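Trainee: Provided below for reference: sequence and predicted model.
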Amino acid sequence: MKAPEIKAFFDEPTNTFSYVVWDPQERQAAIIDSVLEYDPASGRTKHNAADIIVAFINANSLHVQWLIETHVHADHLSASAYIKALVGGKIATGEHVQTVQNVFGKLFNADADFKRDGSQFDHLFKDGETYRVGQIEATAIATPGHTPSCMTHLIGNCAFVGDTLFMPDCGSARCDFPGGDAHILYRSIQKLYALPDDTQLFMCHDYKSATRSEYAYETTVGEEKRANIHLHAGVTEAAFVQMRNTRDATLAVPRLLLPSIQVNMRAGQFPPAEENGIRYIKIPMDTL
């Protein structure tokens, strides 16, 4: 199997890993889960993290085919639209983004022109859909549970899992957002565990752990099955669901949830400007 080259980029304020994945012969690339910096106190954005990725693309003479969002993130804003304007590529996510758009379009009372059919994205992946990064075979695998739109992207022997799994000593994703479901997440993880044990897994987030002082982003299916603190081999669905639901009830709302959802459900675009030419992020009161 042809293997991709991979470069990880880390945004510590949001604990997010972004990736450039490319075919070393064809120089075709995918950018996965890019970050746009946002200061909620001032409403200001910055493009430092995205510009580093763009500089890497240009320095290595890569051609961007895909700007992939593994799901509608609730903890960071996507830089896909910004990066596309600079280096091209198709912004893509899972087809069930429509479910997320319907839920949050209502919550935020989105403008009348906000479409809830996923058409803000250039491509909507279906479960099991195959595609290529250069000449490297890739498959989009639906792994919902954290959100309805979550997908894992298997590129060669490397799977980019979004928030479905964390490093073995950090466990699994929360399931208490609208449309989340711990039963469904358990079954999604079993789909990943059915991949060969040597399949490399790349995380979207890391939070260190009680026994680890450095951030980490890469493990394997075999290691997750052996050592994941939430769902190692032998953990039943009932036990996982009880653990996950109990834990989720103690978790705080992510700091950037409200701006992140409003931007990410629009494929990285901010809501349209109002009559005064200013764009606004809404804060619904007493709803979350």
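Mentor: Cool, the structure landed. Numbers count the residues shown, from 1 in each chain.
Trainee: Going by C-alpha atoms from here, please, whenever you check contacts or count neighbours.
Mentor: Noted.
Trainee: surely Phe166 meets Asp206?
Mentor: Yes: counting by C-alpha atoms under 8 Å, Asp206 is a contact partner of Phe166 at 6.7 Å.
Trainee: So for the two, which residue has more residues nearby?
Mentor: With neighbours defined as other C-alpha atoms under 10 Å, Phe166 and Asp206 compare such that Phe166 has more, 27 against 22.
Trainee: Next up, a structure to set beside the first:
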Amino acid sequence: MSLSRTSPSTGPASPEVVGFHDAPTGSIQYLVIDPDTSKAALVDAVMSFDPAAARTSTEGVEAILRFAATEGVEIDRILDTHPHADHLMASASLAERLGVPNGIGEKVCEIAELWRNLYHLPDAFDPAQDFAQLFDDGDSFQIGNLPVRVMLTPGHTLGSVTYVVGCDAAFVNDTFMQPDAGTSRADFPGGDAGALYDSLQAILSLPDRTRLFVGHDYGTERRKSPAWESTVAEQRRHNTHIGGGVDRAAYIALREKRDATLDLPDRMLQVLQMNLRAGRAPAPEADGRSYLKVPLNRF
């Protein structure tokens, strides 16, 4: 864990948010805390994964659990915004370890069907078994006393969701990046640049002061240090891809041109086989070990 920062609560119904940056993947994990009850949710937790050796560890999340224990924070929910292609999810292992529910958007079931075909694993993946809660658009729940609303925000994947927490925080998955970095790609199977534009506009309809917490940051040529918090007002004015009122057709053209230049994430074909199981490894084979199946020449 290379860097963490705290975004303080701004008052009643406002969460305290601690972001933990995972340097190998540029992912941000969020501890979302209700200051009144010290209850918290952990959003988009990362299981450490060495793709060269196909080795997993809990090194990254251990730092978050130690932080929570030191601060007297009780994690009572594990949340993911979508099945990630660039990091291994810690959802199932944390849910089992802490004895708490894990959740994700219900369209993960459609994503699972898509990838069953791509992996040629017709009997693989049962999200209803591996996630305790599958959220539909508009569903609600609480973190302590803080209300949470689920927004379906597809485009990066067909099932990405945003969690709007309390009066002034939204966890916007891989839709927005920081204003100086733009927006996330939409070229994975099931992705769609037009759907992403619509999702970005839906997020921009939130109140101007809403804090937006993004899924990834890698720094930029001008800004070497990673960052992950902005506001609706800042994104609307300054986002390099969509700020200032870029229309739908222009955005789609920009996004698709950019996506055509991007390589696949180096972990994607490995980790999605596990992330569609909430981060669980496939069932062990006769030798007691789990194995991953990677399609050759498919992408």
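Mentor: It's in. Please read all numbers here as calculations on a predicted model, not as lab measurements.
Trainee: in stretch 112-126 of the second structure, what counts as buried?
Mentor: Neighbour-count burial for stretch 112-126 of the second structure, with 16 or more other C-alpha atoms under 10 Å as criterion, is recorded at 112-113, 115-116, 118-119, 124-125.
Trainee: how about those residues, which pair is most distant?
Mentor: Spatial extent of those (C-alpha to C-alpha) is set by the pair Leu118 and Phe125 at 12.5 Å.
Trainee: how about the residue sitting nearest the centre point of the first structure, secondary structure?
Mentor: For the first structure, the residue sitting closest to the mean C-alpha position, by C-alpha atoms, centre = their mean, is Thr70 at 3.7 Å. Following DSSP: H, G, I helix; E, B strand; the rest coil, the label given to Thr70 of the first structure is coil.
Trainee: and it, what pairs with it in the second structure?
Mentor: Mapped onto the second structure by TM-score structural alignment, Thr70 of the first structure lines up with Thr81.
Trainee: Pull the contacting residues for the equivalent of Tyr217 of the first structure over in the second structure.
Mentor: Alignment note (TM-score structural alignment): Tyr217 of the first structure maps to Trp228 of the second structure. Counting by C-alpha atoms under 8 Å, 6 or more residues apart in numbering, Trp228 of the second structure makes contact with 19, 28, 177-178, 213-217.
Trainee: so can I have CSV of the residues you listed showing distance to Val271 of the second structure and secondary structure?
Mentor: Converted to CSV, the contacts of Trp228 of the second structure look like this (distance: C-alpha to C-alpha, whole Å; DSSP: H, G, I helix; E, B strand; the rest coil):
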residue, distance to Val271 of the second structure, secondary structure
Gly19, 22, strand
Ile28, 17, strand
Met177, 22, coil
Gln178, 25, coil
Phe213, 23, strand
Val214, 20, coil
Gly215, 17, coil
His216, 17, strand
Asp217, 19, coil
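Trainee: Among these, which one sits closest to Gly103 of the second structure?
Mentor: Nearest member of the contacts of Trp228 of the second structure to Gly103 of the second structure, counting by C-alpha to C-alpha, is Gly215, at 16.5 Å.
Trainee: Need the nearest residue in space to the closest one, chain neighbours excluded.
Mentor: Leaving out its chain neighbours, the residue that sits closest to Gly215 of the second structure by C-alpha to C-alpha, 6 or more residues apart in numbering is Asn173, at 4.7 Å.
Trainee: cool, Ile155 of the first structure as well?
Mentor: Closest residue to Ile155 of the first structure apart from its sequence neighbours, by C-alpha to C-alpha, 6+ apart: Ala138 at 4.2 Å.
Trainee: Next, count neighbours for that neighbour.
Mentor: Close neighbours of Ala138 of the first structure, defined as other C-alpha under 10 Å, add up to 20.
Trainee: Can you classify whichever residue in the second structure pairs up with it by secondary structure?
Mentor: Alignment note: Ala138 of the first structure maps to Val148 in the second structure; criterion TM-score structural alignment. Using three-state DSSP, the three-state assignment for Val148 of the second structure comes out as strand.
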